[in-house]
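Q: I would like to see how this sequence folds:
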Amino acid sequence: MTNDYATTFKIIDVDGDGLISLEEFTRLMEVLGQPVTPETARAAIAKLDQDGDGLISLEEFAGYLR
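A: Just a heads-up that it's a prediction; the model follows:
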């Protein structure tokens, strides 16, 4: 099931490190026409971030979208 979301994840993961950072999430929201504050972005990431590293992995991303 994770592979179903891999293509979308790769588009968001601009630097290709396998993780969505605060900066990448913030940029995504700007591109979508929904700019967010750093605080809002951190809160959104915290909802998906299961291991507490402040980043979103593909597994966390896919788990949220399921």
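
Q: only C-alpha atoms for contact and neighbour calcs from this point on.
A: OK.

Q: What count of nearby residues applies to residue 18?
A: Using other C-alpha atoms under 10 Å, residue 18 has 16 other residues around it.

Q: Is it in contact with residue 60, as I believe?
A: No - applying C-alpha atoms under 8 Å, one finds residue 18 not in contact with residue 60, separated by 11.3 Å.

Q: And the helices in this protein?
A: Remark: helices assigned in the chain by DSSP state H are 2-12, 22-31, 38-48, 58-65.

Q: Adding mean neighbour count as columns, could you present those helices in CSV?
A: Converted to CSV, the helices of the chain look like this (neighbours: other C-alpha atoms under 10 Å):
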stretch, mean neighbour count
helix 2-12, 15
helix 22-31, 16
helix 38-48, 15
helix 58-65, 16
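
Q: Also this sequence, please, to line up against the first:
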Amino acid sequence: MTENVDYKATFDLIDVDHDGLISAAELKNLMVALGGEVSDEMAEHAVTVIDTDGDGLVSLPELADYLGENTPKS
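A: As a prediction, the model looks like this:
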């Protein structure tokens, strides 16, 4: 398991309602703010890929594990 502290700032940036979970809507809003074109379906799929407990939301440990596994090692 990846250390959550490494990804807390990123998580907090996405979790705009500060409920401790990232929804597909929050992820989409971030991508749009960064200039991306993201459909609801794309955002929902991204959450599904990261969401390991099947609740339809992304927690900090889930995001940290996903990013830790998908970040190139230097």
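
Q: Identify the residues contacting residue 24 of structure 1.
A: By C-alpha atoms under 8 Å, 6 or more residues apart in numbering, the residues touching residue 24 of structure 1 are 12, 13, 14.

Q: same thing but 10 Å
A: 11, 12, 13, 14, 15, 30, 41, 55 (C-alpha atoms under 10 Å, 6 or more residues apart in numbering).

Q: Who are the contact partners of the residue most central in space within structure 1?
A: The centre of structure 1 sits closest to residue 20, judged by C-alpha atoms, centre = their mean, with a distance of 4.3 Å. Going by C-alpha under 10 Å, 6+ apart, residue 20 of structure 1 touches 9-14, 26, 45, 54-58, 61.

Q: Quick check: the farthest pair among those residues?
A: 11 and 54 (19.0 Å; C-alpha to C-alpha).

Q: Please pull up the equivalent of the residue nearest to the centre of structure 1 in structure 2.
A: Aligned against structure 2 by TM-score structural alignment, residue 20 of structure 1 finds its counterpart in residue 22.
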